[in-house]
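In: Just need the structure, nothing else, for what follows:
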Amino acid sequence: MNEFRPIPPLPHRVMPVFLALSLVLSLVLICAMASRADAAEPQPGNYAKRADVAAFAADAAKKTGVPLAEIQQWLDDAKYQSSIVEAMNRPAESKTWAQYRPIFITPKRIADGVVFWNKYAADLNAISQKYHVNPAIIVAIVGVETFYGQRMGNYRVIDALATLGFDYPKRGAFFRGQLMDFFTLAAKEHIDMNDALGSYAGAMGMPQFIPSSYLALAVDGDGDGKRDLWHSDADVFASVANYFAEHGWVKGGPVGFEVEVKNTAQVADYLNAARDLKPKVTVGQLRQWGIALPKDLYLPDSEKVMLFTLTGPDGVAYWVGLNNFYVITRYNHSTLYAMAVWQLSQAITAARAAVASTEAQARPAE
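Out: Below is the predicted model of the structure:
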């Protein structure tokens, strides 16, 4: 009969050695797992050596018709920019209206808008008549986007789109699509990748068109056979006007108005917020809810409108956005942006009229 004998405990001198070995083995295992994870997830940048970038390049060459060698060369040269990702994570549109408005509705931006409009009045009037888009809106778009061409961005577009397409997972698919369109655009318009500068989001030129908008909606306004949104004022004005016309702008039409909402719970499910901007409430519903509408506007009950809030210095205000307001949101999907463009256009129009009146009064009588 075998006698059961318990395993004697390890000598006290052996215990520290045993624990040290266990710790070493654990660290080795953790490092191995980390290395495996690193291998599975590419590090930011280093686009010349990444399998996901190579696969994209092959797909882009097939879909765009641009030679693979050219696409690969552009991507190999692209540089990851951490500041772009940081900027994407703190957009101006995350602010309240009280914070956002003072960025764009300033005395200098209004005064410079008057000067800009007067300088290009002949071109703006001709384009306005052709596309049926108010000159004030064209001027305000350029004023909000790039301060009338003074701030068109300092990032290489290829760097911005590569950074966001391959190293910004939240919207990577969208920016890879824009990158593919940029290859097509560069080949079509003979754009030098090294010279093409834009915003941190890859928007280009005075009106800040993203590549898909540039391809689809930019116009050769000066007839030189090229659509140049960096250097041709005529191309810029015609392109902005065409953008608005294609999205249904009605020249001289109303844009929006503030309303008083007494029963806020009643309208809560119908509010437009964030990127949910499609009109979903009718004028008839507003009337049924007892919301007073401007008496000088013809608004049929069946017309769908936007209903949204803006938080200003005095609290929350309710606004109704009509067709033209919705069209402005097609340029940038934000009620804050659309309101800034509209109010800047109104301020520039009023200031320009005041300047014209002052100049007329100062002229000697004939």
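In: Could you use CA atoms for every contact and neighbour count after this?
Out: Noted.
In: which stretches of the stretch 151-300 of the chain form helices?
Out: 157-167, 172-189, 211-217, 233-246, 264-267, 283-288 (DSSP state H, counting those that start in this stretch).
In: so can I have TSV of the ones you listed showing distance to Val355 and mean neighbour count?
Out: TSV is the format used below for the helices of the stretch 151-300 of the chain (distance: least, C-alpha to C-alpha, whole Å; neighbours: other C-alpha atoms under 10 Å):
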stretch	distance to Val355	mean neighbour count
helix 157-167	39	26
helix 172-189	40	19
helix 211-217	34	18
helix 233-246	23	23
helix 264-267	42	11
helix 283-288	38	15
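In: Run a quick check on Pro135 versus Ala126, I expect a contact.
Out: No. Pro135 is beyond contact range of Ala126, at 9.4 Å (criterion: C-alpha atoms under 8 Å).
In: which of these two has more neighbours?
Out: Pro135 (23 against 14; other C-alpha atoms under 10 Å).
In: could the helices of the stretch 151-300 of the chain go into TSV alongside distance to Ala87?
Out: Shown next, in TSV, are the helices of the stretch 151-300 of the chain (distance: least, C-alpha to C-alpha, whole Å):
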stretch	distance to Ala87
helix 157-167	11
helix 172-189	15
helix 211-217	19
helix 233-246	25
helix 264-267	34
helix 283-288	38
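In: Can you name the next helix or strand after the helix or strand harbouring Cys31?
Out: Per DSSP states H and E: Cys31 is located in helix 14-40. For helix 14-40, the following helix or strand on the C-terminal side (DSSP H and E) is helix 51-64.
In: got the contact list for that next one?
Out: 47-48, 66-68, 71-72, 75, 166, 180-181, 183-184 (C-alpha atoms under 8 Å, 6 or more residues apart in numbering).
In: between those residues, which is closest to Ser357?
Out: Nearest to Ser357 among the contacts of helix 51-64: Asp181, at 47.0 Å, using C-alpha to C-alpha.
In: Please tell me how far the closest one sits from Val305.
Out: 33 Å (C-alpha to C-alpha, to the nearest Å).
In: Could you do Leu75 as well?
Out: Separation of Leu75 from Val305 (C-alpha to C-alpha): 44 Å.
In: same deal with Pro16?
Out: On the measure of C-alpha to C-alpha, Pro16 and Val305 end up 75 Å apart.
In: the more surrounded of those two?
Out: Between Pro16 and Val305, Val305 has the larger neighbour count (other C-alpha under 10 Å), namely 23 against 11.
In: To compare against the first, here's the next sequence to fold:
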Amino acid sequence: MRYLAALLPIVVLLSACSSKPKPSNDVTETTPQTAKGGFLLDPSHSGQVQMGDFAYDPAMNRFVDKMVSEHGFDRQQLHDVLAQTKRLDYVLKLMDRQAPTTRPPAGPNGAWLRYRGKFITPDNVQNGVVFWNQYQDALQRAQQVYGVPPEIIVGIIGVETRWGRVMGKTRIIDALATLSFAYPRRAEYFSGELETFLLMAREEGDDPLNLKGSFAGAMGYGQFMPSSFKSYAVDFNGDGHINLWDPEDAIGSVANYFKAHGWQSGKKVAVPANGQAPTLENGFKTNYSITALAEAGLSPQSSLDGYQQASLLRLDMGTGYQYWYGLPNFYTITRYNHSTHYAMAVWQLGEAVGQAARQGSVFQSN
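Out: Below is the predicted model:
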């Protein structure tokens, strides 16, 4: 998600389903264990507590104190849950990986083509068409409710999790506990995410020891962090619960996220430019008047929808650079992940899936 723009993804093949992940022992018909102010726990997590790496950690105990005093959690149950969490060293190593500090190449080297090639392939587009076909009703309803087209929703879910196939294998509570109690540099932020995650689990009747996601705690089809769940997730299938591992809830939640971040319905995302502008700074954060871009030697290849300002985007095509006018909807995509390449891949993947779906059987019954 948008909080993880600089992080490297870690993924695992998971089957797309319409329910939250089942307990690891595959017990589905059991009596849940609850406590006042506590969680709905799988029976396999009750009884004798198996101590993890933070059972006697002072920071964990201070966190429990806060959750009890501010949110009314059952102290013993919350302590027992967090005492079972594990320190994940690979999470710490991944978080410490920084962007390369080497100088960018002096000339074009095909960086955009390599990035694009990770997502926009015939097989991936076809998988996107399958998702589009299966959830076309929810996608169309999301457009009606939030004004966000199916292409953008499908593009986000496709880039984030390959439409639910790669939602992550890390137990979320382990990732968040590790980053809260063993990663001082970001402990404050991730403690807030852990707090929100536990509130989510209590509110939605989840066992926090069962839910899995990314190495940084991102969840479900759209890889929402817990804070984004709190602010933007919605019950889009009307079952009374918000479940980011349910594709319909994920579709509605992604659409709501985009509406909240300024998506302009019916407006363009970006327009390719004629010409080159090597002396101008580029990137989704830039802001030029259309007149200034024209004076630099650029002209739009199609209408700019009346916009008088645009960012200047530059894509490395290997043999040269391709320039684009970035419009407000492009900037909105970057609110999900602060990267020009990411936003362009989301948009172009969604467009490719939408075109293929409409040329095929998207509006036909199976």
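In: To Met33 of structure 1, which of the helices of the stretch 151-300 of structure 1 lies closest?
Out: Closest to Met33 of structure 1 of these, according to C-alpha to C-alpha: helix 157-167, at 22.0 Å.
In: Please identify the residue most distant from the middle of structure 2.
Out: Glu295 (38.2 Å; C-alpha atoms, centre = their mean).
In: Alignment lookup: Ala201 of structure 1 to structure 2.
Out: Using TM-score structural alignment, the equivalent of Ala201 of structure 1 in structure 2 is Ala216.
In: Can you name the residues that contact its match?
Out: So Ala216 of structure 2 contacts Val91, Ile172, Ala175, Leu176, Leu179 (C-alpha under 8 Å, 6+ apart).
In: how about a cut-off of 6 Å?
Out: By C-alpha atoms under 6 Å, 6 or more residues apart in numbering, the contact set of Ala216 of structure 2 is Ala175.
In: So it versus Leu94 of structure 2, what's the distance?
Out: 9 Å.
In: so what sits against both of these two?
Out: In contact with both Ala216 of structure 2 and Leu94: no residue, using C-alpha under 6 Å, 6+ apart.
In: Residue in structure 1 paired with Asp89 of structure 2?
Out: Using TM-score structural alignment, Asp89 of structure 2 pairs with Ser82 in structure 1.
In: closest to Asp224 of structure 1 among the contacts of helix 51-64 of structure 1?
Out: Among those, and counting by C-alpha to C-alpha, the member closest to Asp224 of structure 1 is Thr184, at 19.8 Å.
In: quick one: what's aligned to the closest one in structure 2?
Out: Thr184 of structure 1 maps onto Leu199 in structure 2, by TM-score structural alignment.
In: how near is its match to Phe236 of structure 2?
Out: 20 Å.
In: What of Thr121 of structure 2?
Out: Distance, Thr121 of structure 2 to Phe236 of structure 2, using C-alpha to C-alpha: 30 Å.
In: higher neighbour count, those two?
Out: More crowded of Thr121 of structure 2 and Phe236, by other C-alpha under 10 Å: Phe236, with 21 against 13.
In: Now do the same contact list for that one.
Out: Applying C-alpha under 6 Å, 6+ apart to Phe236 of structure 2 gives the contacts Glu248, Asp249, Gly252.
In: excluding its backbone neighbours, what's nearest the counterpart of the last one in structure 1?
Out: So that's Gly252 of structure 2. Matched to structure 1 by TM-score structural alignment, Gly252 of structure 2 sits across from Ala238. Leaving aside its sequence neighbours, Ala238 of structure 1 sits nearest to Gly221 (C-alpha to C-alpha, 6 or more residues apart in numbering; 5.5 Å).
In: And that neighbour? What does it align with in structure 2?
Out: Per TM-score structural alignment, Gly221 of structure 1 is aligned with Phe236.
In: And that match, how close does it get to Glu160 of structure 2?
Out: Distance of Phe236 of structure 2 to Glu160 of structure 2, given as C-alpha to C-alpha: 20 Å.
In: what do you get for Ala59 of structure 2?
Out: For Ala59 of structure 2 relative to Glu160 of structure 2 (C-alpha to C-alpha), the value is 32 Å.
In: Those two: which is more packed in?
Out: The residue with more neighbours, out of Ala59 of structure 2 and Glu160, is Glu160; 24 against 13, by other C-alpha under 10 Å.
In: And the more buried one, which helix or strand is it part of?
Out: Residue-wise, Glu160 of structure 2 maps onto helix 150-161 under DSSP H and E.
In: centre of the chain versus that helix, how much separation?
Out: 10 Å (C-alpha atoms, centre = their mean, to the nearest Å).
In: what do you get for stretch 258-276 of structure 2?
Out: 20 Å.
In: list the buried ones in it?
Out: 258-259, 261, 263-264, 268-276 (16 or more other C-alpha atoms under 10 Å).
In: Which residue in structure 2 aligns with Tyr298 of structure 1?
Out: Under the alignment (TM-score structural alignment), Tyr298 of structure 1 pairs with Asp305 in structure 2.
In: If you tally nearby residues, what's the number for its match?
Out: 12.
In: repeat for Pro122 of structure 2
Out: Counted with other C-alpha under 10 Å, Pro122 of structure 2 comes out at 11.
In: Identify the residue of structure 1 aligned to it.
Out: By TM-score structural alignment, Pro122 of structure 2 lines up with Pro107.
In: and the longest strand for structure 1?
Out: strand 304-312 (DSSP state E).
In: Now do it: which elements does it pack against?
Out: Secondary-structure packing of strand 304-312 of structure 1 (3 or more C-alpha pairs under 6 Å, 6 or more residues apart in numbering; DSSP states H and E): helix 97-104, strand 281-282, strand 315-321.
In: contacting residues around the helix or strand containing Val85 of structure 1?
Out: Here Val85 of structure 1, judged by DSSP H and E, is contained in helix 82-88. With contact meaning C-alpha under 6 Å, 6+ apart, helix 82-88 of structure 1 is reached by Tyr200.
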